[in-house]
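S.K.: Make a model of this:
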Amino acid sequence: MKPAPFDYVAATEMGEALEALHQGGTEARVIAGGQSLMPMLNMRLARPATLVDITRIPELSRIEAKGDNVTIGAAVRQSTLERWPDLADRVPLVRAALPWVGHTQLRNRGTVCGSVAHADPSAELPLCLIALGGTVTLRRRRKTRAVAARDFFQGMMSTDLAPGEMITSVTFPAHKTGTGYAFREVARRHGDFAIVACAAIARPDGTATLSVGGVADTPRTLDLPADAQGLDEQLNEFAWHLQARDDLHATARYRRDLVRQLGRATLKEALSCRD
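M.R.: Take a look at the predicted model:
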């Protein structure tokens, strides 16, 4: 199939893009990499009246490391971030997760913010953003707001993005000395959607965070206190709390087992990686 007819705006500055989105309202969509949107257009699952291309806006193609944060513009491709020389030092969790994001060809076109906007519960980058406590910056014609990642994702492919609004950047907290990070995933084949993905953060004070994607409608997080006792019991309770469902990729029971086993292994790796 081919997309339904739509108007195309190739914006070269933010004002132009925001005005087009304002005029289009609920019938306007942003396109950058198009790796999620184009298949939906071709299958006519999405029928926007206007597509606003933001790839020509210079300020959206920047990676900025300032203080304790790394900010990724909405037009930054996943492969660009993957090749950023400071990635391993500044955001090691994202560095560990990026090779699991699709295949090289997809990362060459797909954008970081596009994955966040699509809000697939199996996607690796939204999982990392939630695990690290990152933020999403949203902008409309006369307003800019920053939303915590845990509040931005509201359900399966559902976000806090309002009509006429676009993501301009996402911000990841940078690596802190003494903290360990780990990412693991199980999929039917490398590059496929995750059956279960785990991101773990182990802090100098002994506390840890395990975030899990691919099970619930959004990535979910388990915060573990210092010297946590009964880890197996906590992981088992967390696995049931996620309310896994059977689908064509895996059974609910298999997903629960992965949360227990992959979760423990990812936490152990994060603890061993503390510098």
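S.K.: When you work out contacts or count neighbours from here on, use the C-alpha atoms and nothing else.
M.R.: OK.
S.K.: residue ranges for the helices of the stretch 101-250 of the chain, please.
M.R.: For the stretch 101-250 of the chain, applying DSSP state H, counting those that start in this stretch gives helices covering 104-109, 112-118, 124-132, 149-152, 231-241.
S.K.: this one next, for a side-by-side:
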Amino acid sequence: MIAQNFEYVVPSSLGEAVNLLEKHTEHAKILAGGHSLIPMMKLRLATPEFLIDISRVPGLSYIKEDSGTIRIGALTTHYTIETSDLIRRRLPALSDAAGLIGDVQVRNKGTIGGSIAHADPAADYPASILAADATIVALGPKGERQIPASKFFVDMLTTALDRNEIVREIQLPVKSGKTGSAYLKMAQKASGFAICGAAALIELDGSGALSNVAIGITGVANHAFRAAKTEAELKGKKPSADVLKKACEHASDGVVALDDIHASADYRLDLARVFARRGLEAAIGR
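M.R.: Predicted structure coming up:
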């Protein structure tokens, strides 16, 4: 299918893009890498009258560490994140996630800002973004706004962004001490999207007990979520196999799971428990 007709505009700055979005709010979409939006337009699931291409806006592709925070520009590609030495050292779960997105062509063009703004319930980044307690920096007509990852993913294809806001940066606090993180998933064979993906981030104290545990789950529900009950049960305990298995039995407690042609709701809930444990084991192993 061919997308409906639209007006294509290329702003030279993010401020100009915000102004265009404000002017055409209900009829405009932001284009970055295009690997989420363009397929939806071709299927006419998205029918914008104005397409605002920010891919040429300078200064939005970077990865840097500043005062204990990793900052990633919205136009940074999946491949750049996958291969970043800084990300691999500081937050390997995010590198894992980037490396499991689509194929090489998608990873070379798709962007982290576009992916999280699209908020596909089976996307890879949200689990790691949640586990890392990230902050999403958005720019709108009233200036910048910081949105905690815990409040960013609202529903299927829905975020806390206002209609006239654009993701500018993702901020991830750097953990100190003995830490590890990992992201694993079961992918749908044809698309590569997650039927279930789990990101785990852990910190160990001097005795080898878990001083901090964070687990993000994607692909299971309408939006990514934290396995809060499992996290609470593990904190302060030494991560033996039995302790991990018992705690992860609660990873999907209270979750309303998706039920579709790819997997039943019950299967997804079970996968969440399995992949939470596997993610933790991988994170501890690092």
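S.K.: re earlier: pick the most deeply packed of the helices of the stretch 101-250 of the first structure.
M.R.: Of all the helices of the stretch 101-250 of the first structure, helix 124-132 carries the top mean neighbour count, a mean of 26, counting by mean count of other C-alpha atoms under 10 Å.
S.K.: Give me the mean distance between that helix and the second structure.
M.R.: The superposed helix 124-132 of the first structure is, by mean C-alpha distance after the TM-score superposition for the first structure, a mean 0.9 Å from where its aligned residues fall in the second structure.
S.K.: what about that helix, distance to the chain center?
M.R.: Put simply, helix 124-132 of the first structure sits 5 Å off its chain's centre (C-alpha atoms, centre = their mean, to the nearest Å).
S.K.: Out of the helices of the stretch 101-250 of the first structure, flag the one nearest Ile201 of the first structure.
M.R.: helix 124-132 (7.7 Å; C-alpha to C-alpha).
S.K.: out of the helices of the stretch 101-250 of the first structure, nearest to Phe183 of the first structure?
M.R.: Set against Phe183 of the first structure and scored by C-alpha to C-alpha, the helices of the stretch 101-250 of the first structure come closest in helix 124-132, at 8.8 Å.
S.K.: List the contacts of that closest one.
M.R.: For helix 124-132 of the first structure, contacts defined as C-alpha atoms under 8 Å, 6 or more residues apart in numbering pick out 93-94, 97-98, 100-101, 112, 115-116, 119, 135, 149-150, 171-173, 197, 199-201, 209-213, 219, 221.
S.K.: ok, now with 7 Å
M.R.: For helix 124-132 of the first structure, the surrounding residues in contact (C-alpha atoms under 7 Å, 6 or more residues apart in numbering) are 93-94, 97, 101, 115-116, 119, 149-150, 172-173, 199, 211, 213, 219, 221.
S.K.: Where do the strands of the first structure begin and end?
M.R.: Assigned by DSSP state E, the strands in the first structure fall at 7-10, 28-31, 50-53, 63-66, 69-73, 135-140, 143-148, 153-155, 158-159, 166-173, 180-186, 196-202, 208-213, 220-224.
S.K.: Tell me the residue in the first structure aligned with Ile112 of the second structure.
M.R.: Matched by TM-score structural alignment, Ile112 of the second structure corresponds to Val112 in the first structure.
S.K.: for that match, what are its contacts?
M.R.: Contact partners of Val112 of the first structure, counting by C-alpha under 7 Å, 6+ apart, are Val76, Arg77, Gln78.
S.K.: If any of the contacts of helix 124-132 of the first structure are buried, put those into a PyMOL selection.
M.R.: The PyMOL selection below is limited to those of the contacts of helix 124-132 of the first structure classed as buried (16 or more other C-alpha atoms under 10 Å):
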select buried, resi 93+94+97+101+115+116+119+149+150+172+173+199+211+213+219+221
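S.K.: wait, which of the contacts of helix 124-132 of the first structure is closest to His190 of the first structure?
M.R.: Nearest to His190 of the first structure among the contacts of helix 124-132 of the first structure is Val101, at 8.9 Å by C-alpha to C-alpha.
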